[in-house]
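Enquirer: structure for this input, please:
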Amino acid sequence: MKKWIIPLLFVSCLLFACEDQSSKETDVSNEPTKNDKLPYTTEEWKQQALDSTWYKNLTIPSEEVFVEMIDFEGDEVPELFISYSGTNYGYIIGHYNKNSEAWEPWNSQQYETTIHGDFRFKGIFKDEDKKDIALIINFEAGASGNLEVLHLLKVADDGSNIISGQSYRLYEDSELKVDTSKNTFTIQTGDFLEHFTLREHAITSENSTTNLYSGLPIIQNSKLLKLLNHDFFKTDIIFGDTYPIAKGKVGSPKEEDYYEGGLCSFYDNYFFCLAEEEIPVSHYYLSNFKNITKESLEGVIGQAIQISSYERYGDPDDIVYYANFELDNVYFQAEFNHDQSNAELTSLTLGMNALE
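Expert: Predicted structure coming up:
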């Protein structure tokens, strides 16, 4: 059972924080003055970070695996990324505060496992906004096999946190190749080979294009949130949360059972399902809306809604009335009680990928 620890600077998520509280105190007495020389080279920044009071006083829970400089914010002042391994494994990120001219803790993540876990550095992509996206493999050895997931770590869009922009499960026979000069990577599993390219804050492959997660609330339109008035939006769940993280934010479900082949957590008015461990939940299912009409929804989203229908399980007495639409890079599938202009919303599916 994994133990999830909330990040230091958290707006949403994903990815966990735990470090010695003593390391959070910034002591600037021995810090060099940098403003007259900004920016340094990457190697100079690394040496400054390693010589800082913060790093010298830092308690690392176990064996250090690697130290990299990663410019998550794209401001030519890279962050110090420290990975450690063991039964407690994770990473710690140090950040240079330009105001105090000192290094200080910024973000961290820790896992617990019974055997061994570590993070493995695979390179850095540069996005269009000059922000670094780090390719990091989360490896965990378990009694029944190994779990290996490639994460594209990035800064949240509001700059408050480090999140996994996208994640990809690697299997025992998977081979990963990374070309940082072209922002591309390939994953070959058996005879199946797929190429991925980072372009315009999205990952494109032969099969799909998926936006990088923002680290922000799923719906940011205040009028839509007010209209929907749903318990789900009080949970702080965001796209990019894995199944365990989403459960951790809400608490124990009323029921956990299989639905259409996947393990799902059911709460009073919503549920979500596990695709694979450590892979973000891609869709959330909301129900029990009150007096929300097609017309009121159209007025808030600023677009017309065309209701279609189909026979569920081929049963002419069981008709599903639905409409798909997109708003702020979120895909919605809405179900209604009928297809007339005064139709009322009965359920809503939220997804990062287009819904069929």
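Enquirer: from now on I want contacts and neighbour counts done on CA atoms only, so please keep to that.
Expert: Fine.
Enquirer: tell me which element the closest residue to Ile93 other than its chain neighbours falls in.
Expert: Closest residue in space to Ile93, ignoring its immediate chain neighbours: Phe81 at 4.7 Å, by C-alpha to C-alpha, 6 or more residues apart in numbering. Per DSSP states H and E, Phe81 falls inside strand 79-84.
Enquirer: and that strand, what other elements does it pack with?
Expert: Helices and strands touching strand 79-84, by 3 or more C-alpha pairs under 8 Å, 6 or more residues apart in numbering; DSSP states H and E, are strand 64-70, strand 86-97, strand 102-126.
Enquirer: Pro244 is in what secondary structure piece?
Expert: With DSSP H and E as the test, Pro244 turns up in helix 243-250.
Enquirer: just the buried positions in that helix, please.
Expert: The neighbour-count check on helix 243-250 (16 or more other C-alpha atoms under 10 Å) flags Tyr243, Pro244, Ile245, Ala246, Lys247, Gly248, Lys249 as buried.
Enquirer: re earlier: now the angle between strand 102-126 and the strand holding Phe81, please.
Expert: Between strand 79-84 and strand 102-126, the angle comes out at 90 degrees (axes from the mean of the first three to the mean of the last three C-alpha atoms, to 10 degrees).
Enquirer: any idea how far the residue lying closest to Ser83 once chain neighbours are set aside is from Tyr322?
Expert: Computed as C-alpha to C-alpha, 6+ apart, the closest residue to Ser83 that is not its neighbour in sequence is Tyr91, at 4.3 Å. Separation of Tyr91 from Tyr322 (C-alpha to C-alpha, to the nearest Å): 44 Å.
Enquirer: I'd like the structure of this one too, to check against the first:
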Amino acid sequence: MIKKSMTILSLLFLLVACSQKETKEPVVEEKEKDNVEEAVTLPQTDEEWLALSLESKWNEKQDLSNVEFGEPVAVNFDGDFIPEVVMAYSTLDEQYGYLIGKFDEVSKIWELWENIVLENIQSIEALDKIALEDKSELLITKETSKESNTSLGMYRFSKVDNKIIEAASIDVDADKEVVIDPAQSLVSYYNEGSIIELKLENNKWLSGTDHKIYLKTSTNLFKEEYWDVIGEAPIRELPITLGTSYEETKQAIGTPKEEFSLEGGLCADYKNFFFCKAYFGEDGILQYTSKIPNKVTIEDFKEVLGEPEKEGLTDHPYIVYSFRYDLGDYIIILESNSEDPKGNIDKILVVKK
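Expert: Got it, this is the predicted structure:
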């Protein structure tokens, strides 16, 4: 009898254990199912991200009064496959700029990433974006100054500065259409009545027929464009940086061979180069001239910089053939050693505008 009772109890315990196991397993499966569903709920398209952003109303929580917002644009600035949202804004007291919102994957909320404030502006619009080669994207905007000059602003994320910077600015006709093809990285616009089409090249240029626009990756424009771009050409490296202190630079590189005046500015002359202040009383270096010891021609520079903006004979102090490039805030002039445009380039002049 006892043995029979033990057998019945054993069966009961076995049934209870099986029952508990059966009830627990579906709970685990249900929990796993919930996690899968939660992961899938994140937006997959730009349109879905924009809708999620607008629902959160993150832009309305910023310290801006009497503000109007433009149409939002989704731009993947940092290449992490979750786009940021850009909203152009204007206020009654004539503040203009772009709010950039970023989605926090942990808290699942939208937060202000950056507020880019513009000056001397009367209207702005965030247009669209184009894809860069590193999976990040370039924002393209249309901006009109108080002098009624209209330009396309190009904004990208700078890993050097760890923020959004203006990579380039292009003058356009205000009353003509701007066409942007994000997938093909193409931009077409009108300038002085002529249509211009530019395509991304090597992740640093927007290039087209007779046009080549450099896309900065750092706010240090001169260092970027001289060391990175001109530095690819076969010339000596620049030992100084324009805009830095004239006196401090002299102390850093040593006593000059002599100092002289050039167009009202004081210059320090060394063996193969000299640099100048623009005016007496101002300490920042605004001009640099260097000899080029290597035997190179304008064709070597064209491989890096494209076609020059201007070229022709100059006579200061000797008649030579020169070529001029305008790179952002700087003018670069290359001088040959003769009146022959095919002659060797033996001098480079860099001037801050």
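Enquirer: which one among the buried residues of helix 243-250 of structure 1 gets closest to Ile219 of structure 1?
Expert: Among the buried residues of helix 243-250 of structure 1, Ala246 lies closest to Ile219 of structure 1 (C-alpha to C-alpha), at 16.1 Å.
Enquirer: to which residue of structure 2 is the closest one aligned?
Expert: Using TM-score structural alignment, Ala246 of structure 1 has no partner in structure 2.
Enquirer: that older thread, hmm, who's touching the helix or strand just after the helix holding Pro244 of structure 1?
Expert: Where DSSP H and E defines the elements, the next helix or strand beyond helix 243-250 of structure 1 is strand 255-259. With contact meaning C-alpha atoms under 8 Å, 6 or more residues apart in numbering, strand 255-259 of structure 1 is reached by Leu263, Cys264, Ser265, Phe266, Tyr267.
Enquirer: element containing the second one?
Expert: Same thing as Cys264 of structure 1. strand 262-266.
Enquirer: could you give the angle of that strand to strand 255-259?
Expert: Per the same axes, to 10 degrees, the angle that strand 262-266 of structure 1 makes with strand 255-259 is 150 degrees.
Enquirer: helices and strands around strand 262-266 of structure 1, which ones?
Expert: If you count contacts as 3+ C-alpha pairs under 8 Å, 6+ apart, strand 262-266 of structure 1 packs onto strand 255-259, strand 270-273.
Enquirer: please repeat the previous calculation with a cut-off of 10 Å.
Expert: In terms of contact count using 3 or more C-alpha pairs under 10 Å, 6 or more residues apart in numbering; DSSP states H and E, strand 262-266 of structure 1 is assigned the packing partners helix 243-250, strand 255-259, strand 270-273.
Enquirer: adding distance to Gly142 of structure 1 as columns, could you present the ones you listed in a markdown table?
Expert: Formatted as a markdown table, those follow (distance: least, C-alpha to C-alpha, whole Å):
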| stretch | distance to Gly142 of structure 1 |
| --- | --- |
| helix 243-250 | 17 |
| strand 255-259 | 23 |
| strand 270-273 | 23 |
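Enquirer: Tyr91 and Tyr322 of structure 1: which is more packed in?
Expert: Tyr91 (26 against 22; other C-alpha atoms under 10 Å).
Enquirer: distance of the more buried one relative to Ser108 of structure 1?
Expert: 6 Å.
Enquirer: the strand holding Phe81 of structure 1 corresponds to what range in structure 2?
Expert: Under TM-score structural alignment, strand 79-84 of structure 1 corresponds to residues 84-89 of structure 2.
Enquirer: could you give me the buried positions within that stretch?
Expert: Here stretch 84-89 of structure 2 shows Glu84, Val85, Val86, Met87, Ala88, Tyr89 as buried, counting by 16+ other C-alpha under 10 Å.
Enquirer: of those, which is the nearest to Lys108 of structure 2?
Expert: Taking C-alpha to C-alpha as the measure, Lys108 of structure 2 sits nearest to Glu84 out of these, at 13.5 Å.
Enquirer: returning to that earlier point: average gap between the strand holding Phe81 of structure 1 and structure 2?
Expert: With mean C-alpha distance after the TM-score superposition for structure 1, strand 79-84 of structure 1 departs from structure 2 by a mean of 1.2 Å once superposed.
Enquirer: got the angle between that strand and strand 86-97?
Expert: Using the same axes, to 10 degrees: strand 79-84 of structure 1 against strand 86-97 is 170 degrees.
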